[in-house]
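In: what's the 3D shape of this:
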Amino acid sequence: MDEDAQDKGLNPDGTIAREGALDRVPPPFAPVVDAARERVTAAYGDALHGLYLYGSIPRGTARPGRSDLDLMLVFHEPPTDADRAAARRIEAELDAAFAQIDGAGILLEGRAPLLADPNDGGFFVACLCTPLLGADLADELPAYRPTSLLARETNGDLHLFPERWRAAADRGADLRAVVRRAARKTVRSAFCLVMPRWGGWTSDLARSAEIVGRYHPEWAADLRRTAAAAADPVPDPDLLRMITDDLAPRVAEEYRRVHGAKAPR
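Out: All right, here's what the predicted structure looks like:
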């Protein structure tokens, strides 16, 4: 089938469709999601405005033993240091309790900043997150289209990250985790660079690399390698160096030329 005839992640009116749903969660991950909901509810109670699931698990593409659990907590008020410490404990407990997941990550956000930043945090909630608990902020946010503005305000900050990834590796951080973060951010940013030209949305990193390769064939091989590392990260310093010193800076330079840099937050 012609790629352009395939699903581009859009609603019939051309807006970006929400990509996940609870009925897409693969059966092996259902107990993990239930446990996450229970632990978060017990830890935060009424302070929580909403709990969201995102990533491969609600998209239905998660692989037991390979995929991580991604959660976002939205609070009525700005999260505190105690809230963040509780989240780190829940991450560790879930990772230890369930062999299905390769790590757990919890984002903490306040409700007001997400609503005030509709082209970054708001888009993330409305299109990339699946509600698990509480009110859905998507009801208070606009519909989104694959525009240059959306590209700029979601991933127009790639130029800030290579130095952070290098510093994390130099500090002795888990190299596999650093490779995973760097690979995901770089491939997602490359996709958002061409998103308005392609005219759709996908979070599938392998597909993203293939789409970008049509517009930038000079990046195709490195993007395929990077997308593979995002799915199955390896503690490879040479791979990380390729991303931080070559691929990510090239993508970031073109990104700023085409869409401009993300507004400071």
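
In: all contacts plus neighbour counts: C-alpha atoms, from now on.
Out: Fine.

In: strands of this protein, residue ranges please.
Out: Using DSSP state E, the strands found in the chain span residues 48-54, 69-75, 104-110, 129-134.

In: second chain to compare with the first, below:
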Amino acid sequence: MAETIPPRGLDAQGFLAREGSLARVPHAFRPVVAAARDGILELFGARLHSAYLYGSIPRGTARVGRSDLDLLAVLGDEPTEVDRAGARALLASLDQGFPQIDGGGVLLSSRTRVLSDLERYDLGFFVACLCTPLLGEDLAEYLPRYRPDSLLARETNGELALLLPRWRARIAETAGTEEALRPLVRYMSRHLVRTAFTLVMPRWNGWTSDLHEMAEAFAASYPERADQVRTAAVRGYEPTGDAAVLTSYVDDLGPWLAEEYARVHGIKAPRPEDGSRRAAAG
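Out: Next up is the predicted model:
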């Protein structure tokens, strides 16, 4: 029997349901996932606590040659710069070896951090609801159930004001070629659409990872900004290396969204390292 997806990403009790599964991985991407699993095991060995897939591949919506490979590796101790360099090298090798994917990323964390009180409604939510177990023990067993409320909205995306200066610096440091700018357009477009969505998530009362559905949920409450967010959703899937787009994000849409988010949900609890899962992902 085929799996059924709860309406608006909720289960029968109104909690957010985990959105992906290995059963949904498209056939074309299964060799990529197998190679990624082997590569993570080889890279981290006994230090690996668990590993997860997230994004379009475990959701079953990945497109050959266009979708990225997104992985999270959770270690028994804190990851080091050597670990991060190894993760980047693994991703580069997979990207070169499998034309099915177009880039991606390997996030690293520790078991302690995932289960910490500070990360319960950010990294913890990410693992429990947006990640699909690939290796090891599933940390979702130790995490609470989540509802689409203002607390979750604040802690998942309430840091945009902190990110904007970093985005401006990245834009300034990036070579102005279309090839170099395209990944930035994709990343920032997706981040802004997801932030726009979680701004209205409590009243929409659900979860989706479809950028177009996110944009429409936002548009119902903010029609004056609807076209900007709808266009960003398109660029999240079909990015172009346009510097003017990035400028509009950091000078117009981004600052407005950060201010409105703070007004509605407040500011995300500060992290000791002044970072977050998405900051690291970008």
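
In: let's have the strands of the first structure in CSV, adding mean neighbour count.
Out: Compiled in CSV, the strands of the first structure are given as follows (neighbours: other C-alpha atoms under 10 Å):
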stretch, mean neighbour count
strand 48-54, 22
strand 69-75, 23
strand 104-110, 17
strand 129-134, 20
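
In: put together CSV for those strands, with distance to residue 256 of the first structure on each row.
Out: Formatted as CSV, the strands of the first structure follow (distance: least, C-alpha to C-alpha, whole Å):
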stretch, distance to residue 256 of the first structure
strand 48-54, 27
strand 69-75, 28
strand 104-110, 27
strand 129-134, 27
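
In: and residue 155 of the second structure, what's its match in the first structure?
Out: Aligned counterpart of residue 155 of the second structure in the first structure: residue 153 (TM-score structural alignment).

In: that match and residue 259 of the first structure, how far apart?
Out: Distance of residue 153 of the first structure to residue 259 of the first structure, given as C-alpha to C-alpha, to the nearest Å: 9 Å.

In: ditto for residue 24 of the first structure
Out: 34 Å.

In: number of nearby residues for the closest residue in space to residue 26 of the first structure that isn't next to it in sequence?
Out: Leaving aside its chain neighbours, residue 26 of the first structure sits nearest to residue 60 (5.7 Å; criterion: C-alpha to C-alpha, 6 or more residues apart in numbering). Residue 60 of the first structure: 18 surrounding residues under other C-alpha atoms under 10 Å.

In: just checking, the match of residue 155 of the second structure touches residue 118?
Out: No: using C-alpha atoms under 8 Å, residue 153 of the first structure makes no contact with residue 118, being 9.2 Å away.

In: mind checking the longest helix of the first structure?
Out: helix 175-198 (DSSP state H).

In: quick one: that one aligns where in the second structure?
Out: By TM-score structural alignment, helix 175-198 of the first structure lines up with residues 181-204 in the second structure.

In: and that stretch against the first structure, how far off on average?
Out: Following the fit onto the first structure, the mean deviation recorded for stretch 181-204 of the second structure is 0.7 Å by mean C-alpha distance after the TM-score superposition for the first structure.

In: list of residues touching that stretch?
Out: 148-150, 153, 157, 171, 174-175, 207, 209, 211, 214-215, 217-218, 221, 229, 232-233, 235-243, 245-246, 249, 254, 257, 261, 264-265, 282 (C-alpha atoms under 8 Å, 6 or more residues apart in numbering).

In: between residue 24 and residue 259 of the first structure, which one's more packed in?
Out: residue 259 (19 against 15).

In: all helices of the stretch 151-282 of the second structure, in order?
Out: 160-173, 178-204, 211-219, 226-237, 243-248, 254-265, 277-281 (DSSP state H, counting those that start in this stretch).

In: which helices and strands does the fifth one pack with?
Out: Packing partners of helix 243-248 of the second structure (3 or more C-alpha pairs under 8 Å, 6 or more residues apart in numbering; DSSP states H and E): helix 178-204.

In: flag every buried residue along the helix it packs on.
Out: 181-202, 204 (16 or more other C-alpha atoms under 10 Å).

In: what angle sits between it and helix 254-265?
Out: Angle, helix 178-204 of the second structure to helix 254-265, by axes from the mean of the first three to the mean of the last three C-alpha atoms, to 10 degrees: 20 degrees.

In: now helix 178-204 of the second structure: how far from the chain's centre is it?
Out: 9 Å (C-alpha atoms, centre = their mean, to the nearest Å).

In: just want the angle from it to helix 160-173.
Out: Going by the same axes, to 10 degrees, helix 178-204 of the second structure makes 170 degrees with helix 160-173.

In: one step back: narrow the contacts of stretch 181-204 of the second structure to those that are buried.
Out: Buried among the contacts of stretch 181-204 of the second structure by 16+ other C-alpha under 10 Å: 148-150, 153, 157, 171, 207, 209, 211, 214-215, 217-218, 229, 232-233, 235-237, 239-243, 245-246, 249, 254, 257, 261, 265.

In: the first structure: which residue goes with residue 135 of the second structure?
Out: By TM-score structural alignment, residue 135 of the second structure lines up with residue 133.

In: any idea which residue sits dead centre in the first structure?
Out: residue 55 (6.3 Å; C-alpha atoms, centre = their mean).

In: just checking, that one touches residue 70?
Out: Yes: counting by C-alpha under 8 Å, residue 70 is a contact partner of residue 55 of the first structure at 6.0 Å.

In: what does residue 226 of the second structure align to in the first structure?
Out: Residue 226 of the second structure maps onto residue 220 in the first structure, by TM-score structural alignment.

In: list the contacts of its match.
Out: Residue 220 of the first structure makes contact with 209, 210, 212, 213, 214, according to C-alpha under 8 Å, 6+ apart.

In: let me have these in CSV, adding distance to residue 264 of the first structure as columns.
Out: Listed next are the contacts of residue 220 of the first structure as CSV, based on distance: C-alpha to C-alpha, whole Å:
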residue, distance to residue 264 of the first structure
209, 27
210, 30
212, 26
213, 29
214, 31
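
In: of those residues, which is the nearest to residue 100 of the first structure?
Out: residue 209 (26.3 Å; C-alpha to C-alpha).

In: which position in the second structure aligns with the closest one?
Out: So residue 209 of the first structure corresponds to residue 215, using TM-score structural alignment.

In: equivalent analysis for residue 254 of the first structure, please.
Out: Using TM-score structural alignment, residue 254 of the first structure lines up with residue 260 in the second structure.

In: count of neighbours near its match?
Out: With other C-alpha under 10 Å as criterion, residue 260 of the second structure counts 14.

In: go on, residue 46 of the second structure?
Out: With other C-alpha under 10 Å as criterion, residue 46 of the second structure counts 10.
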